[in-house]
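**Student:** I need the structure of the sequence given here:
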Amino acid sequence: MNAIQKELIKATVPVLKSNGNDLITYFYQRMLSNNPELKNIFNMANQASGKQQNALTAAVLAYAENIEDPSVLINVLKSIGNKHVSLNIAPEQYDIVGNHLIASIKEVLADAATEELLEAWTCAYTELAQIMIGIEAEMYKKDSLKKGSWLGWRKFTIAKIVEESDEVKSFYLQPEDGKDIADFFPGQYLSVKTFIPELGYEQPRQYSISTSFNNEYYRISVKKEKGINAIPDGIFSNVLHTKKVGETIDVSAPAGVFYADPESINPLVLISGGVGATPLMSMVEANKVSLQKNKTVWVHSCRNENVHAFKDTIEELNSQENWLTSYVFYETLPEYKTNAIEGRVDLHTYKEEIIIDGAKYYICGPELFIKKQFQSLIELGVTRDAIFYEEFGPQSLALN
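**Tutor:** As a prediction, this is how the structure comes out:
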């Protein structure tokens, strides 16, 4: 891109801030109408709720604001790249997206979309696409060299189903072909795909792996979300919760940038809300089998005991292992005596327990929960580079 084109891109920032979501909504409608096969790739519940549109609007705005040096967005781009690789996105699909994006700019902005502006955005998108294709090519190559890994979708059999709480079921997934499966870092996720009868096409979703690695199975632990409107947020989880042992589901290789290095000697402080416990469960189980057994403090919050997944497992570990200390918060306490604390997490109250030299902090839960705990850690003196978080769904937070 030349200097004039970059200035044109930066000049669209105010428009993106005020009307960007209208543009992106139009873009998605245009693209999915003309390329309905993409409905098998895009999360249509996030489309219905507007989450995907909001996330892409924020991403386009961030790219425009940093057009002089897009490298500052590399961590975000790597996170997006991981998601794309887990969905088996191919380079030619970037052409489809680019064509519809430029056409949408032209049709929505009308007379304001000059030939110079369209050319500038075409150049900008092409550069971004090449960055993403390069990032993803490296990931595909790395995965192809990994023992037990695979490209694309692979059939897995549901070998066992365990009810972890009133809302969460764990699904033990074994490869149908009986071959090796890929190792992963604790905290990473799988993409799983199945046909959704109510929609008439397949849908993929990402679920954190909730165990440490073994060569026999993966375990994902899925909350059954309540349905809302015609295409509910929880349509996939509702279908998954009806599946039986012996049924198969498509799975892609482990991916994700939110993980704890099992060879690190840093203490861990884990902070979770609700089903956000799943990737942290993987970290705890990995720590249990590691040689160094890092000091770990786990602070978990949920509505009540009935929805507390892995409750008994963590209580048992807490009583048996001196490296683990856990604190549990319930909004509503049971009638009998419990070690749980009533109310919501306030990290300031536990400053002495969680502020540990050299610790790495991992937060997972709903968006507002992540924001609150992140800000609390900053106020308590934790540096941003020591805090990691996982936001389920389209990435919209940029706290680091």
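
**Student:** C-alpha only now, for contacts and for neighbours.
**Tutor:** OK.

**Student:** after the top strand by length along the chain, next one along is what?
**Tutor:** In the chain, assigned by DSSP state E, the strand with the most residues is strand 154-163. Moving toward the C-terminus from strand 154-163, the next helix or strand (DSSP states H and E) is strand 168-175.

**Student:** Can you tell me how far residue 126 is from residue 76?
**Tutor:** Distance of residue 126 to residue 76, given as CA to CA, to the nearest Å: 18 Å.

**Student:** structure for this one too, so we can compare:
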Amino acid sequence: MISEHTKNVLAATLPAVEGALPDIARTFYGRLFAAHPTLLQDLFNRSNQKTEDQPRVLAGSIALFAHLQLDPDAARRSFLINRIAHKHASLGVTADQYAIVHEHLFAAIVEILGEAVTPEVAEAWDELYWEMANLLIGEESALYSAAGVAPGDVWRTVVVQQRRQLSPDAVSFTLVATGGQDLPSFRPGQYISVQVPLDDGANQIRQYSLTGPTGIDEWRIGVKRDGEVSTYLHERVFEGDTLRVSTPFGDLALPDDDAPLVLASAGIGCTPVIGLLNHLVEKADSRSIQVLHADRSRSRQPHRGELAELVAALPDATLRQWYEHGVDTGAADAVRIGRMDLSDITIDPRAHVMVCGPAGFLGAVREDLHGLGVAEDRIHYETFGPELLRLGAAGTD
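**Tutor:** Below you'll find the model as predicted:
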């Protein structure tokens, strides 16, 4: 816990620091990568550096954590720390790396704010940083322990057993262990990191949700072609090839009760939903389940047939789908043309709503859910981009 004096200093300086955080974050990453270039090549998502998404995430996380010290909210703090810790664990982040971040972050703060960083101000923000860092270190240590691995030792080599085309721009890979070893178990809704060697020598990492059943010794992922790592997987990875992947992590999990479920997704965001549905089918789950999916068109929809088959295999599940482009099939409410609109959808107030998809979709669906009277603590979601901080600031997972 930070001291009351530190809270007072934070309250007085937060507006100025928060306003400068985007510049501080850019300067920090410039310093960090100049001193440790391999971090940009082999750990950080360099595409997010080019678009400045990652500096926005860093600035947003620090600002949000600072606000939560002044206006405590245990649920929101838990959301922030848990989501970041799972991402860090999937990348193999270790405790010693927080000291490296601290060195370059505070050098950036001094460079941008100059004389405004008095010893008192520096001490307060230093205390805030280590409060957040130590929470993350503790949570990441617990995740590594639960996974049965040493901190950072999350990587393994797997073999591609099957490659299957899901749509014109999406493929699935079935992965199996090498050398007669078993793959670690995972919870439905979790993801793995995949690291690929690119032509310029970089080893870039991205996360992909596990879509297959949990009760078999193989992992399945779906990959949409939309960046340098996914392009590598689409063009160069086939049956018999090996991949470097992480232990499964991720905090999107089915709530531990038998309340009704609503699973809403868009595009390749259906992959966590496929994983959740496979688990529900394995359990022969009899609760009421509504599956809602939005896509650009039926021809480009990944997992289209599998989604319908899984819903049909459940005793009390329904499927509604929206397509931006297409022709009305006359299938009553089952298929609609246009973007997902929940205004005439009835949702049980006891239901858990799990939302998976790109940033704009997540925001729009949350607004619709609030309009339908769905409580914030009944909404759970998955996203791999910087949107998680804006969503985290608005509520809890």
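
**Student:** picking that back up, please work out which residues of the second structure line up with the longest strand of the first structure.
**Tutor:** Mapped onto the second structure using TM-score structural alignment, strand 154-163 of the first structure spans residues 156-165.

**Student:** Which parts of the stretch 151-300 of the second structure are helices?
**Tutor:** Along the stretch 151-300 of the second structure, the segments classed as helices by DSSP state H, counting those that start in this stretch run 228-236, 270-282.

**Student:** Just tell me which of these ends up closest to residue 216 of the second structure.
**Tutor:** Closest approach to residue 216 of the second structure among those is made by helix 270-282 (10.8 Å; CA to CA).

**Student:** Where does that closest one end up in the first structure?
**Tutor:** Going by TM-score structural alignment: helix 270-282 of the second structure matches residues 277-289.

**Student:** Please tell me I have it right and residue 53 of the first structure contacts residue 21.
**Tutor:** Yes. The pair residue 53 of the first structure / residue 21 is scored as a contact, 6.5 Å apart, by CA atoms under 8 Å.

**Student:** neighbour count winner among the two?
**Tutor:** residue 53 (23 against 18; other CA atoms under 10 Å).

**Student:** That one: helix or strand, and which one exactly?
**Tutor:** Using DSSP H and E, residue 53 of the first structure falls within helix 51-65.

**Student:** After that helix, which helix or strand is next? Please name it.
**Tutor:** Next along the chain from helix 51-65 of the first structure, counting by DSSP H and E, comes helix 74-86.

**Student:** after superposition, how close is the helix or strand just after that following helix to the second structure?
**Tutor:** Sequence-wise, the next helix or strand downstream of helix 74-86 of the first structure (DSSP H and E) is helix 91-109. Between helix 91-109 of the first structure and the aligned residues of the second structure, the post-superposition mean distance stands at 0.6 Å (mean CA distance after the TM-score superposition for the first structure).

**Student:** What helices and strands are in contact with helix 91-109 of the first structure?
**Tutor:** helix 13-34, helix 115-144 (3 or more CA pairs under 8 Å, 6 or more residues apart in numbering; DSSP states H and E).

**Student:** And for the second structure, the residue most distant from the center?
**Tutor:** In the second structure, residue 115 marks the outermost C-alpha relative to the chain mean, sitting 37.9 Å out by CA atoms, centre = their mean.

**Student:** What residues does that one make contact with?
**Tutor:** Going by CA atoms under 8 Å, 6 or more residues apart in numbering, residue 115 of the second structure touches no other residue.

**Student:** if I look at it, how far off is residue 299 of the second structure?
**Tutor:** 59 Å.

**Student:** Could you do residue 347 of the second structure as well?
**Tutor:** Taking CA to CA, one finds residue 347 of the second structure at 29 Å from residue 299 of the second structure.

**Student:** Mind checking which of these two has more residues around it?
**Tutor:** Taking neighbours as other CA under 10 Å, residue 347 of the second structure and residue 299 compare with residue 347 leading, 18 against 13.

**Student:** What distance do you get for the nearest residue to residue 173 of the second structure once chain neighbours are set aside to residue 213 of the second structure?
**Tutor:** Nearest non-adjacent residue to residue 173 of the second structure, counting by CA to CA, 6 or more residues apart in numbering: residue 163, 4.7 Å away. Noted for residue 163 of the second structure: a distance of 17 Å to residue 213 of the second structure, by CA to CA.

**Student:** neighbour-wise, which of these two wins?
**Tutor:** The neighbour count for residue 163 of the second structure versus residue 213, taken as other CA under 10 Å, is higher for residue 213 (22 against 19).
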